[in-house]
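Peer 1: Next input, structure requested:
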Amino acid sequence: MSRSDNIVAYWGGNADEDRLSAYCDATVNVITISTIIYQGEGQLPTMLDMEQPCGQAFFANTQLAYCPDLATDITHCQSKGIAVMVSLDSGNGTDIDWYGSESRARAYANLLWDLFLGGQSISRPFGDAQLDGVDFPCSWSDFASGCKAFLDQLQSHFQSDTVSRPYYSVVSVFCSDITSSGLITANLDAIYVAVHTGACSVAHYGDDALWNYGSWDSWVTSQADSDALKLYLLVPASATFGVDYVNPDRLAYIAMSTAARYPAHFGGIVYFDAAAAAANNGFQKSLRHAFSNVSHTSSLGIVPAVSTLSFSPVKTATSTSAGTASVSPTSSPTAPSQAPSFTLATAQETAPGSLASSKASKSTLVIAIVVAFAILVLAGIISFISVCIYRRRKRKVAEAGARLEGEEESNEASEPILRPFYAYPQPSSSVLDSEKPVALSHPTVMSSSPGRVQGLTMSHLQAIQVRRDSEDTIISVLHGSPRTLKNRSHYCQGMDMVISPVPLSPALA
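Peer 2: Next comes the predicted model:
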């Protein structure tokens, strides 16, 4: 197995579940049908609580259900690249169980091959639909030889059918037993480690004294022919099972952190079951999303899980010894005691993480387009306002210019224009010699004699035009109040002045 983020779901035996095809989506890589129950030598097995998906159709003289609708769902899921496996019950750990003897174990392996996998039988519950593998508990050291015989026999069948599909073998075991059970590892594709109860539960992740994944990884590494063997964490999809439960985000973090630290053998997450996950606020969707987020935001180099899968060929058979105690993930009748695993890798994969990334990219693109459009609209509004302000100012300037021109024309018409001194009328001697105030009606040339200026009524003084003696050159034009002009006239001794009763033209001044 080349992946570290596979997700496996159990299905079956839950009264609230939908049909199998409803759960075959991008959130899972494998679905395991639970559970096949051994009925003894010479008898066909039964399937746990299959009344809902299978109805009341049974093969003659047996309790093995005939499930054509389920067969359709199986092929539908497989067409989407999702592997469909079957799990076996754990039995009672006695001599009469299918693993109680080597001969019985081999016979049961042959029967399962014919009924559910690539063999032939008139009593196939799923018709021509062929499942992709078997998930079984087999960790009792007292029955190691039976478990080994069962696995060897299955492997011989798997190797005989290399054309139609690869097949997978999975064993489940409690986390407390994995290193001490003498568990078979040869010919296995995965081990589902139940971490939902006990001191080594996933609830104790982070406590190195209790969470001992490192010892499991070391143990697997030490086994022969275990290079491709993967370890999965088997957990509940809901707190309703009454065992240790962690939410999808936390679970994804634990999984990806473990994969980063122990990349060689970590395979993914197995949860029970599909119906409970859907009822728990879409546990399966949250888990896949969290897997994708953790994968993309870390530097683990882990590829997000795929929605369309192909499988690698079956490996060559090799054998070792078998194991110890019975395994059951939970005491709940709906909680499976084992789970599947397989190699998931191929050409034309469409990763859910990639889909999420694609959606995120599309969302980012849409946001960028909206922001750009908003900026363009805002720029247009600002430009429009600027043009309006410019035109308004231009209009006001034009109006002000016209008004000034009118005022200048008015001033030119009403106010005297500065002219050379010889052009102004000369006052009569009586006016110049008068000691009384003189009322002037127009600008008048006067000597700079202070006395004469002082004799003028101050209200007549609006401007004084000063020139030098015997010259027409205008030195300055003085404006101001009458009192100021009278005072300033004292500084004009020896100069002639034009005394004006009105302001001289501003343009000329």
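
Peer 1: okay, CA-based contacts and neighbour counts for the rest of this
Peer 2: Fine.

Peer 1: in the chain, which spans are strands?
Peer 2: Here the chain has its strands, by DSSP state E, at 6-11, 30-37, 46-47, 83-88, 133-137, 168-174, 190-194, 230-236, 266-272, 444-446, 463-467, 474-479, 496-500.

Peer 1: Another sequence for comparison is provided below:
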Amino acid sequence: MAVASRRRLGSLLALAVALLSLLAGPAAATGKTGQVTVFWGRNKAEGSLREACDTGTYTFVIISFLSVFGHGKTSLDLSGHPTGPIGADIKHCQSKSILVFLSIGGSGGQYSLPSAQAATDLADHLWFAYLAGHRSGVHRPFGDAELDGIDLFIDQGPPDHYDVLAARLWSYNKDFRGRTPAQLSATPRCRYPDPRLERALATGVITRINVRFYGDGYCAANWQAEWDKWTAAYPNSGVYVGLPASEQVVGYVHPKNLYYGVVPVVQKAANYGGIMIWERYADKQNNYSSYAIQWA
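Peer 2: I've put the predicted structure just below:
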């Protein structure tokens, strides 16, 4: 009896350690991580998802956006990209150990979560239509390809119920061992805190945070102070420096300044995750990621 009890206790402790390491994993990163994230799906001229993954300069791709949700209807806006080939492209990227997420939200105004039930319904839709869930009668825009997770890019509307959404999505992982099919990231504005995502981040289940240090003159001037706030607030999440690849966007950092001014500062944080680039089309024009991948 005592031996059996010790074995059960050992199994429970091993499971607890595994779960804690899963949640705290990104915080172990110090110095170079080699992680470069890019948003894809914002311009048809950016090329295919497969082409993006074949550049060798991205380790993480976020498809954007599921831009309509929360009121009984969902819709993708991929800037004219046909959805047909994307499933095979997702699998191709994953075969190269590149994670692929779907981002929800964006700059449009056709989304919100008016109730907790709306959040639960959206989580279920994402699970069965895009992630590892499969249910008869549910259309999967990318076929049988299973995305690795969901990104929250909530830039419009009220902040309500995104915490319910995050918790519901994360709850699907309890039935899996050895992998996390419903991973979560968030892409907040740089001024801390971002009120639209604050409650979702407080759940503790969002393990990647891509902070947008662009599109805001204040952030361009005070990025280091804001970076320190984000990394201090979420020690168990990997925090990524979000930068634009286009010189036309406020917050652009020249590669020389990236190397000498930004990278030495951000890599001091224990939970530095890497660099996030906005977005694939601009990066294709300027090849910004070729510098980022060297120094990330």
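
Peer 1: on that earlier part again, mind putting the strands of structure 1 into TSV with mean neighbour count?
Peer 2: TSV is the format used below for the strands of structure 1 (neighbours: other Cα atoms under 10 Å):
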stretch	mean neighbour count
strand 6-11	28
strand 30-37	26
strand 46-47	20
strand 83-88	27
strand 133-137	26
strand 168-174	28
strand 190-194	30
strand 230-236	27
strand 266-272	27
strand 444-446	21
strand 463-467	25
strand 474-479	15
strand 496-500	24
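
Peer 1: Dump those into JSON lines; add distance to residue 70 of structure 1 as well.
Peer 2: Shown next, in JSON lines, are those (distance: least, Cα to Cα, whole Å):
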{"stretch": "strand 6-11", "distance to residue 70 of structure 1": "12"}
{"stretch": "strand 30-37", "distance to residue 70 of structure 1": "10"}
{"stretch": "strand 46-47", "distance to residue 70 of structure 1": "12"}
{"stretch": "strand 83-88", "distance to residue 70 of structure 1": "11"}
{"stretch": "strand 133-137", "distance to residue 70 of structure 1": "17"}
{"stretch": "strand 168-174", "distance to residue 70 of structure 1": "21"}
{"stretch": "strand 190-194", "distance to residue 70 of structure 1": "25"}
{"stretch": "strand 230-236", "distance to residue 70 of structure 1": "24"}
{"stretch": "strand 266-272", "distance to residue 70 of structure 1": "19"}
{"stretch": "strand 444-446", "distance to residue 70 of structure 1": "125"}
{"stretch": "strand 463-467", "distance to residue 70 of structure 1": "116"}
{"stretch": "strand 474-479", "distance to residue 70 of structure 1": "112"}
{"stretch": "strand 496-500", "distance to residue 70 of structure 1": "119"}
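
Peer 1: quick one: the helices in the stretch 151-296 of structure 2?
Peer 2: Remark: helices assigned in the stretch 151-296 of structure 2 by DSSP state H, counting those that start in this stretch are 162-171, 198-202, 217-233, 255-257, 263-266, 280-286, 288-295.

Peer 1: tell me what the last one is packed against?
Peer 2: Right, helix 288-295 of structure 2. Applying 3 or more Cα pairs under 8 Å, 6 or more residues apart in numbering; DSSP states H and E, we find helix 288-295 of structure 2 packed against strand 36-40, helix 255-257.

Peer 1: In structure 1, point out the residues matching the longest one.
Peer 2: Think strand 36-40 of structure 2. Using TM-score structural alignment, strand 36-40 of structure 2 lines up with residues 7-11 of structure 1.

Peer 1: ok so, going back, between the helices and strands packed on helix 288-295 of structure 2, which one is nearest to residue 98 of structure 2?
Peer 2: Closest approach to residue 98 of structure 2 among those (Cα to Cα): strand 36-40, 9.6 Å.
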